[in-house]
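Asks: after the sequence you'll find the predicted model.
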Amino acid sequence: MKRIVLLFAILAVAGCSNKAPLIGISGSYMPTGGTSLNTNYSQAVSRARGVPVIIPTVSSREEADAVLAVLDGIVFSGGEDLGPWLYGEDIYNETVFVDSVRDVSDVFLAQAALASHKPILAICRGEQLMNVVLGGSLYQDIPDQLPDNVGHGGTTHKIGIEAGSILASLFGTDSLEVNSTHHQAVKDLAPGLKVTAHSPDGIVEAYEGDNLIAVQFHPEKLVRTDAKWLALFKLFIKKAR
C-alpha cells in the first residue's frame, strides 16, 4: 500500500510538471512511522528546477524498481552510519550507530538506481552507501582509525580537487572550502570509481562513476549561503532531463 500511494503521488506531481525532472530523495526511517528528511535537500533540488519527491523506505528490490521507474534521478541523502556487515566487518566500536531498516531500503534503491542508469547524486552517507554497494569499504570511526585527521565532526576544511573532474569543471579551481559533519569515510574505493577530491588528510571527499556524482560534504547546506554550489544541483538536474 505504501508503495502504491507513493507512486500515485509521484505521478500526480508529474502530471502537473511535465518539464521538470522528478527527483527522488532518500530519507531516514522513523520507528514511529514515516520518513524524515532535512528540508535543505528538497530546497536545493527545487532551486535547481527539479521536482523533489521524498522516498519512504522500501523493503524489496521490486518496490525499489517500481520507484525508480517513475523517477528521473535520485539523491541519496546523509544520515546514520551504514551497517558494517554490508562490507564484511563487525561494528568497530560504540560510536557506530546504524539503522538496519534504512540500510535495507537504501541498498535496494541503490541497486535499482544503478540498474536504471539514471543520474545519482550521493551526499555524505549516500557517498559511503554507493561505494559499499559497488564493492568498497569504509573507515567506521575516523577519530580512532585515522587519529591524524584534520577534523570532520562539525567543522570546515579545504579539499583538493582533481583536474578534469566534474567539480573542477564546475568551479574552475583546484581547491574548495567545504563543511564536514561525518565520522565515517571511504576506505577501499569500489572498482570503477574515480576519486576526484581529497581532504588534506587523504580522506576521499568526492568521486565519480557512471551516472554518479558522490560527495562526502553537504552541498545542500552550503548552497544556502553560497550560491555557487547550486551549479552542482543544476548539473545533476540537467543530466536527469
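Replies: Yep, that arrived.
Asks: make it CA atoms for all contacts and neighbour counts henceforth
Replies: Fine.
Asks: and the lengthiest helix in the chain, what does it pack onto?
Replies: Ranked by residue count under DSSP state H, the longest helix found in the chain is helix 100-116. Helix 100-116 sits against strand 28-29, helix 61-69, helix 125-133, with contacts defined as 3 or more C-alpha pairs under 8 Å, 6 or more residues apart in numbering; DSSP states H and E.
Asks: can you list contacts of the lengthiest strand in the chain?
Replies: Secondary structure of the chain per DSSP state E: the longest strand is strand 153-161. For strand 153-161, the external contacting residues (C-alpha atoms under 8 Å, 6 or more residues apart in numbering) are 150, 167-168, 173-183, 196-200, 205.
Asks: can you show me the helices along the chain?
Replies: Under DSSP H, the chain gives helices at 2-16, 39-47, 61-69, 100-116, 125-133, 142-145, 166-171, 219-222, 230-240.
Asks: take the one below as the second:
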Amino acid sequence: MNGPIPVIVSYSSETPRHDAAFADELRALAAGAATAIAEAGLEARWVNAAAPHSDAHDLLATAHGVIVLGGADVDPSLYGATPYGAWMDSADAAADAFEAALLREALERGVPVFTICRGTQLLNVVRGGTLVQDLGAGIHREPNQDMVTHPVAVHPGTRLAAVLGTGTRDVRSGHHQAVDALGEGLVVSATAPDGVIEAIEGRDTGRDAGWVVGVQWHPEDAASDPAQLRLLLADFAAAARIVLPVGDDPIAAPAA
C-alpha cells in the first residue's frame, strides 16, 4: 500500500488504577514509541486499553498490525495462578480483557504483532503460557523501580537475530515479572545472563503465518540504543505493508 501503514497501538494511557508517577512514565515511553512508529512509515491509531473506544474486531477491520506497549502487571488469574504481592494496586481488569482480545484477534487473522514488556507477558499468557510473578532482587530493575541497563543474548536462527543480529547487546529494562512456561507456538529469542526470558516470537514467522515478536525490555526508552526500535519497527512495517485488512472504513485515531 502507498502512504503510512495504519496500525493499532495500545496501552493504558488513562486509568485510575495507575498512580501519577507511573502514568507519567508510561506516557513518556509511549511518546518515544510514537516518534519511532511515525519514522517507520506507520500511522499509529492509539487506543487507551483501560477504556477502548471500539472492540478488538472493529479496530482491526482496517488495521495492518498491532503494537501493545508496557504497563501494569497481568492479572495472574488469567494464567491460573493465585495472585500475591502489591501488583494489585495498579492492575486493570479492563485493560487485561481488551488487550488479550486484541492480541487473540490479531493472531487469528495473521496480523503482525509487536509487543513490549507487559505486552510481551500478555502475549505469552494469551498463547496459554504463564508468568513469574516476582523475580525478586536482580538485574532487571532498580529497588526504586527505575530502569536499568543490562545485557541480553539474542538467539541465533530467530527473527530477532535476523533483525538485530546474534550475540549480546545492552538493553533498557524495568520489570519484576517475566515469561515462565512458554505459550503454544512461541519460541524464546533472547535471554538475560540470569536466564530470564527477554524476548519471544512466533515459531513460524513467515509471510503465511504472520509476524509475531515480543521483547521484555524497553527499546522505546530515551536511554536505549535507538537502532533497536528502529530496526524492529522497520521489519514490522515491512510485514504490515502486505497485510490485507478486512474492511476499508477509516478508524478515527484518538490522541496519544
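Replies: Good, I have the coordinates. No experiment lies behind these values; they were computed from the predicted model shown.
Asks: about what we covered before: what's the most buried one of the helices of the first structure?
Replies: Mean neighbours per residue, mean count of other C-alpha atoms under 10 Å, is largest over those for helix 125-133, with a mean of 25.
Asks: packing partners for that one?
Replies: strand 73-76, helix 100-116, strand 185-186, strand 212-215.
Asks: what's the matching range in the second structure for the shortest one?
Replies: Structural correspondence for strand 185-186 of the first structure: residues 178-179 of the second structure, per TM-score structural alignment.
Asks: mean deviation of the matching stretch from the first structure?
Replies: Aligned to the first structure and superposed, stretch 178-179 of the second structure gives a mean residue distance of 0.4 Å (mean C-alpha distance after the TM-score superposition for the first structure).
Asks: hmm, who's touching that stretch?
Replies: Contacts of stretch 178-179 of the second structure (C-alpha under 8 Å, 6+ apart): 121, 124, 129-135, 196-198, 216.
Asks: and for stretch 16-31 of the first structure?
Replies: By C-alpha under 8 Å, 6+ apart, stretch 16-31 of the first structure touches 10, 14, 35-37, 41-42, 45, 49-57, 70-77, 79-80, 99, 101-102, 106, 237, 240-241.
Asks: restricted to buried residues, select these in PyMOL.
Replies: Only the buried entries of the contacts of stretch 16-31 of the first structure go into this PyMOL selection, using 16 or more other C-alpha atoms under 10 Å:
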select buried, resi 10+14+35+37+41+42+45+49+50+51+52+53+54+55+56+57+70+71+72+73+74+75+76+77+79+80+99+102+106+237+240
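Asks: so how far is Val152 of the second structure from Leu160 of the second structure?
Replies: From Leu160 of the second structure across to Val152 of the second structure, the span is 12 Å (C-alpha to C-alpha, to the nearest Å).
Asks: just Ala44 of the second structure next, same as before
Replies: Counting by C-alpha to C-alpha - Ala44 of the second structure and Val152 of the second structure are separated by 28 Å.
Asks: do Val125 of the second structure as well
Replies: Taking C-alpha to C-alpha, one finds Val125 of the second structure at 22 Å from Val152 of the second structure.
Asks: how about Leu29 of the second structure?
Replies: Counting by C-alpha to C-alpha, the gap from Leu29 of the second structure to Val152 of the second structure is 20 Å.
Asks: the more surrounded of the two?
Replies: Val152 (23 against 17; other C-alpha atoms under 10 Å).
Asks: what does the more buried one correspond to in the first structure?
Replies: That one, Val152 of the second structure, aligns with Ile159 by TM-score structural alignment.
Asks: now Ala199 of the second structure
Replies: Using TM-score structural alignment, Ala199 of the second structure pairs with Ala206 in the first structure.
Asks: next: Leu69 of the second structure.
Replies: That one, Leu69 of the second structure, aligns with Ser77 by TM-score structural alignment.
Asks: list the contacts of its match.
Replies: Neighbours of Ser77 of the first structure in contact, by C-alpha under 8 Å, 6+ apart: 25-27, 41, 122-126.
Asks: go again using 6 Å as the cut-off
Replies: By C-alpha atoms under 6 Å, 6 or more residues apart in numbering, the contact set of Ser77 of the first structure is 26, 123, 126.
Asks: now distance to Ala20 of the first structure too, for the residues you listed, in CSV please.
Replies: Shown next, in CSV, are the contacts of Ser77 of the first structure (distance: C-alpha to C-alpha, whole Å):
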residue, distance to Ala20 of the first structure
Ser26, 19
Ile123, 22
Gly126, 23
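Asks: buried residues in stretch 132-146 of the second structure?
Replies: So for stretch 132-146 of the second structure, counting by 16+ other C-alpha under 10 Å, buried means 132-133, 139-142.
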